[in-house]
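Q: Sequence unavailable; structure follows:
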């Protein structure tokens, strides 16, 4: 069997909409799905395409664009270990299950690379669950690892060392501490949680067997936490909206939080997205300025106290005392793992919203384009196009030039148009008469440098209050845009729209061709092609590659592939590509009743839409941060055992260590067995 005899089935417990446990919603996003969506704008949906617009079918048949992957690292991904002929996806799909285990296909094996609490810095103590300290956690692997990125370490004559960078998205205190008391957290628990957020950088080495091992390197290994200084760069740096009593310059922020997905840049840095930051700040209802209150409400900042109650220990989390502190989070941050002494950066030119992540491609003219999603119901898709052009090579001059490319450029938001009559988009998921959900669209400029393109907004206001600016230009409301990533082979952009059970009911916006189902529990995957294959273009065509769910249900679609031959998939979240251009999807909150997993799907040829499940993670866990290479696959296993009714005092999972151990978020490496 591909899992151990000690593996056991766990109960399927009632979950929030989309399949997550209620306790996960509470800690991860502040129970966002139980509150009204903060987007109350009345943006129209442009459902009737003007004939003569871009012909999507011609565009999608066009050739590839230039995609630069960097010189000192692997930015793209090589052929996956399941590779073979054709699409290369020759593994036997894993069946849906509810096991307390990571389940991989026959012929594959797995290792746990690093767990929450394992040492990252030399001298870090061994993890002691019952006796944690903030000082220890600041030297150990953080909690709830999400995104995982690899940057190759330059070393002449060797190609077997990487720096692995992991986001630590959020803390689940009742799973971290025995005897946790919601109403009475201690200062030590608060400080442990600060240290458990952020990112970890660890050196990986590959041995002769191809196995990866973590090294406690004194030069490269690093912990970035909620007390690490970040430089603010871009046109909103120093803005009045970013100045606080602790930082009157508005140019230095302590820490990063709720870091979800991310990307590796062509110049060898990591981009990481700050997502559900609103849940960490208390007392928005005590802010008296009506404009400030409206802005806080648009981002979902809560009134009253927070779940974690950090505001009791640090005034910056109390909006009644420092309302601008909220504006200092919700950015794309950039970390240079090859320069461990450098300050990380918060990029204001990429806008402020609930960033799932950002992924970069180099366009034909050398400018870099970053694609981004705002992960909440009825929010938007964005892209950034730099003013400067990418310099090839691994010289220090080229690298320093490239590290400034995100400081200057134009920020856009997407507006979609369907090409079918609105009468054919009835919310059932039934395909329109032309056989596909598809259409065209445009990128609407919001701001570039110090110039605003939105009436009534200054450029600073566009960058700091990006959601309101996007509302004002009539952007298209989407079903939770999570990971958004271009294929380096074709230049096409793919977006995971995870779900939106709020679409349609209660007077909310109903179905649109790009979001075609009411009560969308299972999500869908968008494929977007820029006009003339130019990633800097302001027009595009699009289609839905997948409409996820049970293949036996009439409201699902798998790129036109035979639905009887595909794996069921629900709630797509993170995206990756292998060297053959296959799309890999991890899921978050499987609403079909089985564990989350990692799936592969060809996007071209006869097998386009043929979804195959590569692995599943333990019950209660989410599959995050996949990396697909020819010699290994990496996944982050986030919040294992995070089930309603469970806690540190009542663990319902014992993965990865077995026995009566506590569950620990971890990174897993999967290898094909040697024949």
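A: Received, thanks. Treat the numbers as computed from the prediction; the structure is a model and nothing was measured. Numbers count the residues shown, from 1 in each chain.

Q: alpha carbons only for contacts and neighbour counts from here, please
A: Fine.

Q: was I right about residue 510 contacting residue 501?
A: No. Under the criterion of Cα atoms under 8 Å, residue 510 makes no contact with residue 501, lying 11.0 Å away.

Q: Residues in contact with both of these two, list them for me.
A: residue 518 (Cα atoms under 8 Å, 6 or more residues apart in numbering).

Q: From residue 611, how far out is residue 558?
A: Distance, residue 558 to residue 611, by Cα to Cα, to the nearest Å: 7 Å.

Q: One more: residue 391?
A: 37 Å.

Q: More neighbours: which of those two?
A: residue 611 (27 against 19; other Cα atoms under 10 Å).

Q: which residue packs closest to that one, ignoring adjacent ones?
A: Closest residue in space to residue 611, ignoring its immediate chain neighbours: residue 601 at 4.6 Å, by Cα to Cα, 6 or more residues apart in numbering.

Q: For that neighbour, list the residues it contacts.
A: Residue 601 neighbours (Cα under 8 Å, 6+ apart): 582, 583, 584, 608, 609, 610, 611, 612.

Q: Could you work out the most separated pair of these?
A: 584 and 608 (12.7 Å; Cα to Cα).

Q: Pasting the second one now:
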């Protein structure tokens, strides 16, 4: 039923301090980062006296200063995937055909009718569409996994089951178009929504902490199309050789690149500094052209204790990454594993905060952490090829006043699906040049080299030191402080790069940095979109131009902007987080922490033509949830959305849930797929 659009309030009393997030979200995901001074205490020069004059001159909220937008994604990416290194006969037949991956039926126009903002505990899609849940917390991943029972859970069971709080989603087709591998991140855990009878984290048992460590990380599951529709479901029978769980507790990773083996990465458990157990805080990610999945380790500091007892020489670095060096802390992961106590194992912190690469087509291969891309709170990483076929990866450091980065590989990608070509391509992220962005007030910018040609460009720091303490290195170069750069993705059709700047509650507040042309709003509750055009159309360029095409928020707020489109017609949107393209170049935006007192959701907007900027809400996720992903299938018929932390509200418990999605009993994170009932491309 069509409802009249109601302009939502800009700020609600319940949202002060944390916007649309609950206190639980802030505690478990990022360690209450908003309640603490930002780790970036550098005095990097800003636009200063130019700010107000430049904002006025350029009219940053007007069409003359704001250009077209296309947010990066992998909807129509075509990775050329070769056979696994050691496949069995069945697995070899499942290798995807690159020619199939390139096909797409995505529309050129977005014809769906927008859904209204809402607070319903449901997954809402437009008229003419349907959705189903593919997989949720506790579902079987490894064949023979025990049936999920929230009252009888154990760490060993959880290692075989789908994990908690699914975030990034990638779908890589297998043979034909009716089978695929779904790969996702499991970012963090909500113990109050996982364990019946929960009273406090201090009361959790060692086994429950082990369950949490088994519930985070990553998962790979095989899925199949339902009939000839856009619906997908788990493959529940047969061998499923690719199904896999990656956890924080027992998956061994290999460190690659210039920092591997450095003294700061060595521990008593790993005296080589080249092997790490586990990954966690995995937020967004990307898919490479050679068919692997990248995952960003983001708010990793929150699970450690004992930074106050670390060596004095290590404390500046720990502080810059958000560790509490004044107090011991009470994370409690150390209850189950003492490597998370930095008083005892100070180097363990340096083994997290990397870009992870997972080969879903080789389940026997150890995932890798690539030190060449730098250590920070990676939202994710997305790649595109430069003109000379070097790989360019973009990544954001998701914290208030932190930076935007770019990596350019030394080696060039090889075409083809031969084992030798793929083995070469698997090494592309192991060496390259690392840059951080600096913007000026005239719409221009530079990529400042941190490491180039295997040499440090930061005075007083070696290459390994730059890569392990990347934030401190970027401080020294005077990079531009941003409003929480999250998903950073190149448009595969144009090569332009788009960054979702989610929000920044401290911009222009008190003594914190004020507004500037690239971060134009004080107390930025709703976020905005940044477009970067690399010079000469080459993503390996060291200079670029930039624009602000979308300023999010309530369209009734005069500070918002939607490519100049009539704002009385667009949907309200707040806190852009993850983004994707369909094959026609339409932008899809998932939100996190809606500060307009409505559920988070997925939005779509055309980027060209008479309707450019006509942003409409496509779906909304249940109460208390964050909309993650998204991923649009290569044939354009399916939209995959990760529903993270449904019912995450203060006081909610398994016995007293704030959401009962998806099964009507208690909240379970899961991944849903949406398709058009007439079997046409989504959005049309």
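A: Happy to help now that I have it. Please read these numbers as outputs of a predicted model, since none were measured by experiment.

Q: which one in structure 2 is aligned with the residue nearest to residue 611 of structure 1?
A: Aligned counterpart of residue 601 of structure 1 in structure 2: residue 605 (TM-score structural alignment).

Q: for residue 186 of structure 1, same thing?
A: So, by TM-score structural alignment, residue 186 of structure 1 is matched to residue 205.

Q: For that match, give its distance to residue 147 of structure 2.
A: Taken as Cα to Cα, the span from residue 205 of structure 2 to residue 147 of structure 2 is 22 Å.

Q: try residue 39 of structure 2
A: 43 Å.

Q: Please say which of the two ends up with more neighbours.
A: residue 39 (19 against 13).

Q: show me the contacts for the residue nearest the centre of structure 2.
A: Closest residue to the average C-alpha location of structure 2: residue 284 at 1.9 Å, with Cα atoms, centre = their mean. For residue 284 of structure 2, the contact set (Cα under 8 Å, 6+ apart) comprises 167, 168, 169, 185, 295, 296, 379, 380, 381, 487, 578, 629.

Q: same thing with residue 295 of structure 1?
A: 465, 468.

Q: Need the counterpart of it in structure 2.
A: So residue 295 of structure 1 corresponds to residue 317, using TM-score structural alignment.

Q: Secondary structure element holding its match?
A: Per DSSP states H and E: residue 317 of structure 2 is located in helix 315-320.

Q: And whichever helix or strand comes after that helix, what does it pack against?
A: Following helix 315-320 of structure 2 in sequence order, the next helix or strand is strand 355-358 (DSSP H and E). Counting contacts by 3 or more Cα pairs under 8 Å, 6 or more residues apart in numbering; DSSP states H and E, strand 355-358 of structure 2 packs against strand 293-297, strand 368-370.

Q: could those be laid out in TSV, adding distance to residue 240 of structure 2 and mean neighbour count?
A: Output for these, formatted as TSV (distance: least, Cα to Cα, whole Å; neighbours: other Cα atoms under 10 Å):
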stretch	distance to residue 240 of structure 2	mean neighbour count
strand 293-297	19	28
strand 368-370	23	26
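
Q: can I get those in CSV with distance to residue 453 of structure 2?
A: Output for these, formatted as CSV (distance: least, Cα to Cα, whole Å):
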stretch, distance to residue 453 of structure 2
strand 293-297, 24
strand 368-370, 17
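
Q: Out of those, flag the one nearest residue 361 of structure 2.
A: strand 293-297 (10.1 Å).

Q: so the closest one corresponds to what in structure 1?
A: With TM-score structural alignment as the criterion, strand 293-297 of structure 2 aligns to 270-274.
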